[in-house]
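J.: just a sequence and a predicted model for now, questions to come.
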Amino acid sequence: MTAYALGNLSPEPVLNEEVFTYLERVQATLDPYGGRFLVHGAPAREVPEGTWPGTLVIIAFPTYENARAWYASDAYQALIPLRTRHVEGDILLIDGVPEGYDPATTAAALRTAAAG
């Protein structure tokens, strides 16, 4: 099942040599784990509900284990300070839904659980 690394990053990063180096090297840390960018630092084009002050990064991995292994890898851990010293944000790792996922099935299970 596909898993994702999501980043909600500051809308005003400090762009400098460390950030450029991070950007130049990050793909090489993803490659061994099958990671690929789906969205990379794009500001929201439209926010129809709520607020979204930052920029979004979405990286897909073949499995959650691949996502965790990438984040914990020595190669990526060495790059993290190049980003975090200049770009604030929140990062999370999350499972996607399986093929054929039906939200109505989830609603039925939640309804049953709520009824006690």
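T.: In hand now; what should we look at? Numbering: from 1, shown residues only.

J.: make it CA atoms for all contacts and neighbour counts henceforth
T.: Will do.

J.: can you give me the buried ones in whatever helix or strand Val26 lives in?
T.: Assignment of secondary structure by DSSP states H and E places Val26 within helix 17-30. Taking 16 or more other C-alpha atoms under 10 Å as the neighbour-count basis, helix 17-30 is seen to contain the buried residues Glu18, Val19, Tyr22, Thr29, Leu30.

J.: put this beside the first:
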Amino acid sequence: MTAYIVFTREATTDQTELDAYGQAVAASFAGHPLKILAAYGAQEVLEGTPPEGVVILEFPTMEAARAWYDSPAYQEVVKHRWKGSSYRVVIVQGT
């Protein structure tokens, strides 16, 4: 069943680290079946505190989503995101 990883950037703390993440993250996609559905597009907040940005990735299964997230390639890159920002990240199964 389809799964989605939703990244919600709450706050930027170090733009240099966030830029390093942005430049390197695409390489971590190699060999993983994913589709970028949204990436920092225009938002209309209906409820709650507005995030700085939202990214939604689609995967064929929860296992495929987790395989990418846990991959050595992504785990090397994500260190920059952790140093440069505060995010909320969830994997949600589609219906």
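T.: Cool, the structure landed. Predicted model only: the values in this text are computed from it and were never measured.

J.: turn the buried residues of helix 17-30 of structure 1 into CSV, columns for distance to Val57 of structure 1.
T.: Below are the buried residues of helix 17-30 of structure 1 laid out as CSV (distance: C-alpha to C-alpha, whole Å):
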residue, distance to Val57 of structure 1
Glu18, 18
Val19, 15
Tyr22, 14
Thr29, 16
Leu30, 14
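
J.: mean per-residue distance, whatever helix or strand comes next after the helix holding Val26 of structure 1 versus structure 2.
T.: Sequence-wise, the next helix or strand downstream of helix 17-30 of structure 1 (DSSP H and E) is strand 36-43. Per the superposition on structure 2, strand 36-43 of structure 1 and its aligned residues are separated by 2.2 Å on average (mean C-alpha distance after the TM-score superposition for structure 1).

J.: give me the helices and strands touching strand 36-43 of structure 1, please.
T.: Using 3 or more C-alpha pairs under 8 Å, 6 or more residues apart in numbering; DSSP states H and E as the contact criterion, the elements in contact with strand 36-43 of structure 1 are strand 55-61.

J.: between the strand it packs on and strand 36-43, what angle do the directions make?
T.: Using axes from the mean of the first three to the mean of the last three C-alpha atoms, to 10 degrees, the interaxial angle of strand 55-61 of structure 1 with respect to strand 36-43 works out to 170 degrees.
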